[in-house]
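Enquirer: below are the sequence and a predicted model for it; my questions follow.
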Amino acid sequence: MKWFGNRAKVAPGLPIADNVPKHIAIIMDGNGRWAKKRGLPRIAGHHAGMKTVKKITIAADRIGVDVLTMYAFSTENWKRPREEVDFLMKLPQEFLSIELDELIEKNVQVRMTGWREELPEHTLRAVEQAVEKTKHNTGLILNFALNYGSRKEMIDGIKAMMADVQRGSLDPNAIDERLFDSYLQTAGLPDPDLLIRTSGELRLSNFMLWQLAYSEFWFTEKYWPEFSEEMFYDAVREYQRRARRYGGL
């Protein structure tokens, strides 16, 4: 069975085609708790969560989302037990080895937001191969936030701007929000219109603190491995019912 249908073709029960969020960001939370609830090791939850990534990527492409950012591994996640971290670092390799050919076929562009330096060689090799092979694709952007933390991202951006000021290539008076955007890891991507977080947690966990300034938030008690396409569409439909005023009336 192929992943993808026709983009922006709306079937009964799907969200309104002309008001779909351009960029949806997802904090995929609750894999370990899903596994524990079933008497399984935490790594079983992460493996189940990988299957949900596929389902939701299909769902996003089906309704015409332009960018789907998945928070896969944070800079704080290195504090977890070594066995769990090692398993998490194998998931991108496993996922892409299975799905990359169809991602290419369906015009999906894979990107990574985060720091490559700390990643194991096998993880980095798999991600960079996917990025390289899909870089000219013009369909859905599937952006993995991997070894990513928003505070570090902003501090690194400020340091880079300071260096440019010291070199004389940047006038401090020219610094504004748009310029700062260009120094962030997400440069070139629109800010998320909608943030989804699973597992009942109501916090951002150091994820896209700058970019989410005016995003709509949608939370669910469901754990990520049990998050379904219909729940995803529920979140989009809720987004479509809200009025985005950006501080105005």
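Expert: Yep, that arrived.
Enquirer: CA atoms for contacts and neighbours, from now on please.
Expert: Fine.
Enquirer: list the buried residues for the helix ranked longest in the chain?
Expert: Identified as the longest helix of the chain according to DSSP state H is helix 82-105. The neighbour-count check on helix 82-105 (16 or more other C-alpha atoms under 10 Å) flags Glu84, Leu88, Met89, Leu91, Pro92, Gln93, Phe95, Leu96, Leu100, Leu103, Ile104 as buried.
Enquirer: what segments of this protein are strands?
Expert: Counting by DSSP state E, the chain has strands at residues 23-27, 67-74, 109-113, 141-148, 194-197, 216-219.
Enquirer: closest to Pro120 out of the ones you listed?
Expert: strand 141-148 (11.0 Å; C-alpha to C-alpha).
Enquirer: packing partners of the closest one?
Expert: Applying 3 or more C-alpha pairs under 8 Å, 6 or more residues apart in numbering; DSSP states H and E, one finds that strand 141-148 contacts strand 67-74, strand 109-113.
Enquirer: distance of the residue lying farthest from the centre of the chain from Lys159?
Expert: The C-alpha centroid of the chain is most remote from Gly168, which lies 35.0 Å away (C-alpha atoms, centre = their mean). When distance is defined by C-alpha to C-alpha, to the nearest Å, Gly168 is 14 Å away from Lys159.
Enquirer: ok, now Ala235?
Expert: 37 Å.
Enquirer: neighbour count: the two, which is higher?
Expert: For Ala235 and Lys159, the more surrounded residue by other C-alpha atoms under 10 Å is Ala235, and the numbers stand at 20 against 12.
Enquirer: correct me, but the more buried one touches Ile196?
Expert: Yes: assessed by C-alpha atoms under 8 Å, Ala235 is found in contact with Ile196 at 7.4 Å.
Enquirer: which neighbours do those two have in common?
Expert: Any residue near both Ala235 and Ile196 by C-alpha atoms under 8 Å, 6 or more residues apart in numbering counts here, and that gives Trp218.
Enquirer: from the middle of its chain, how far away would the longest helix of the chain be?
Expert: On the basis of C-alpha atoms, centre = their mean, to the nearest Å, helix 82-105 is displaced by 15 Å from the centre of the chain it belongs to.
Enquirer: between strand 109-113 and it, find me the angle.
Expert: If you take axes from the mean of the first three to the mean of the last three C-alpha atoms, to 10 degrees, helix 82-105 sits at 150 degrees to strand 109-113.
Enquirer: so what does helix 82-105 touch, helix or strand wise?
Expert: helix 42-62, helix 121-134.
Enquirer: pasting the second one now:
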Amino acid sequence: MSDELGSPLLVNNDNPRHIAIIMDGNGRWAQKRLMPRIMGHHAGVKAVRKIVEYCAKQNIEVLSLFAFSSENWRRPKDEVSLLMELFMSTLQTQVDKLDKNNIRLRIIGDKEAFPEKLQEKIRAAEAQTAHNTGLTLVIAANYGGRWDITQALQKIVAAIKADEIQEQAITEDLINQYLVTADLPEPDLFIRSGGEERVSNFLLWQLAYTEFYFTDVLWPDFDQAMMQKAIDSFKGRQRRFGHTGEQIIDKRIL
């Protein structure tokens, strides 16, 4: 890639620090095979394992996966119930493997809506892996970007009423400190499988300067080669963050 003068355009040659993924297409994958939708979710879990393993090997710092949105409660009750069972069984069977591979697990979202037994499993899994220093695996469950911003503002208002902060202190940085991802870098790369091209209320605040990558591949078929293709697409882009292309070249601002 080069500009009109023939000088190479500076592109991002590093792997993304944080990759966020909407894993879309599990149900359609199953339906195409005349299988119950839940079988697609089981196949999706297998794809997750492969992608987590790959990201860990590629030294990605954070991988965020949208597992269950706050809107997914609108799905048929039987499917929601089976998804909760799958979530719990996956936690039980995978947390030791994550811990063994130095992966830290974080669950973000309104966890109070889950059954108490599942909340206990979440707390135990997070505590077991809390001190790991490799990949941070973030699972967004009963999460919504609007919910995240709303709960942050509610906490800020409460802090103002308690005279802990002043209204004049409200800045973008302050709001960011109250989001559930406050301790994480913002996503560099957002991937959505399944052919849809929207963010569906996922990390709305955090995706402000994220590079997007969409693919028609259904999530159970999304493999390590597809992940590398998305990463290569990211690495071939010029990230300007409001600067001009000329500024990026002249000042080496990335």
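Expert: Sure, I can see it. Since the structure is predicted, the reported quantities are computational estimates derived from the model, not experimental observations.
Enquirer: how about the helices and strands packed on helix 82-105 of the first structure, which one is nearest Ser150 of the first structure?
Expert: That would be helix 121-134 among those, by C-alpha to C-alpha, at 20.1 Å.
Enquirer: give me the mean deviation of that closest one from the second structure.
Expert: Taking mean C-alpha distance after the TM-score superposition for the first structure, the mean distance separating helix 121-134 of the first structure from the aligned residues in the second structure is 1.6 Å.
Enquirer: may I see the buried residues of that helix?
Expert: Buried positions in helix 121-134 of the first structure, judged by neighbour count with 16+ other C-alpha under 10 Å: Thr123, Leu124, Ala126, Val127, Ala130, Val131, Lys133, Thr134.
Enquirer: which one in the second structure is aligned with the last one?
Expert: Aligning on TM-score structural alignment places Thr134 of the first structure opposite Thr129 in the second structure.
Enquirer: contact partners for its match?
Expert: Contacts of Thr129 of the second structure (C-alpha under 8 Å, 6+ apart): Val95, Leu98, Asp99, Asn102, Ile103, Arg104, Leu105.
Enquirer: and the residues you listed as TSV, adding distance to Thr136 of the second structure?
Expert: TSV is the format used below for those (distance: C-alpha to C-alpha, whole Å):
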residue	distance to Thr136 of the second structure
Val95	13
Leu98	10
Asp99	11
Asn102	9
Ile103	6
Arg104	5
Leu105	6
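Enquirer: identify the farthest-apart pair in those residues.
Expert: The most widely separated members of the contacts of Thr129 of the second structure are Val95 and Asn102, with 10.6 Å between them, by C-alpha to C-alpha.
Enquirer: now for the residue farthest from the centre of the first structure: what does it line up with in the second structure?
Expert: In the second structure, Gly168 of the first structure lands on Asp163 (TM-score structural alignment).
Enquirer: same check on Glu230 of the first structure?
Expert: When the second structure is aligned by TM-score structural alignment, Glu230 of the first structure is paired with Ala225.
Enquirer: from Asn142 of the second structure, how far out is Val52 of the second structure?
Expert: Taking C-alpha to C-alpha, one finds Val52 of the second structure at 21 Å from Asn142 of the second structure.
Enquirer: quick check, nearest of the buried residues of helix 82-105 of the first structure to Glu118 of the first structure?
Expert: Scanning the buried residues of helix 82-105 of the first structure for proximity to Glu118 of the first structure, where the rule is C-alpha to C-alpha, the winner is Met89, at 10.9 Å.
Enquirer: surely that closest one and Thr123 touch.
Expert: Yes: under the criterion of C-alpha under 8 Å, Met89 of the first structure makes contact with Thr123 at 5.9 Å.
Enquirer: neighbours of Glu112 of the second structure, how many?
Expert: By other C-alpha under 10 Å, neighbour count at Glu112 of the second structure equals 10.
Enquirer: how close does it get to Leu135 of the second structure?
Expert: Glu112 of the second structure is 26 Å from Leu135 of the second structure, where distance means C-alpha to C-alpha.
Enquirer: next one: Thr215 of the second structure
Expert: In this view, Thr215 of the second structure and Leu135 of the second structure are 24 Å apart by C-alpha to C-alpha.
Enquirer: more crowded one of these two?
Expert: Set Thr215 of the second structure next to Leu135 and count neighbours by other C-alpha under 10 Å: Leu135 wins out with 25 against 17.
Enquirer: skipping adjacent residues, who's closest to Asp188 of the second structure in space?
Expert: Thr210 (4.8 Å; C-alpha to C-alpha, 6 or more residues apart in numbering).
Enquirer: what number of residues lie near the one you found?
Expert: Neighbour tally, Thr210 of the second structure, other C-alpha under 10 Å: 18.
Enquirer: quick one: the helices in the stretch 151-254 of the second structure?
Expert: Remark: helices assigned in the stretch 151-254 of the second structure by DSSP state H, counting those that start in this stretch are 172-177, 224-235, 245-251.
Enquirer: Ile19 of the second structure is nearest to which of these?
Expert: helix 224-235 (9.0 Å).
Enquirer: mind giving me the packing neighbours of the closest one?
Expert: Short answer (3+ C-alpha pairs under 8 Å, 6+ apart): helix 224-235 of the second structure packs on helix 37-57, strand 189-192, strand 211-214.
Enquirer: what angle sits between the longest one and strand 62-69?
Expert: Here the directions of helix 37-57 of the second structure and strand 62-69 differ by 170 degrees (the same axes, to 10 degrees).
Enquirer: now the angle between strand 18-22 and helix 37-57 of the second structure, please.
Expert: Going by the same axes, to 10 degrees, helix 37-57 of the second structure is angled at 170 degrees with respect to strand 18-22.
Enquirer: show me the contact partners of helix 37-57 of the second structure.
Expert: Residues outside helix 37-57 of the second structure that contact it (C-alpha under 8 Å, 6+ apart): 23, 26-31, 63, 79, 82-83, 86, 103, 134-135, 137, 219-224, 227.
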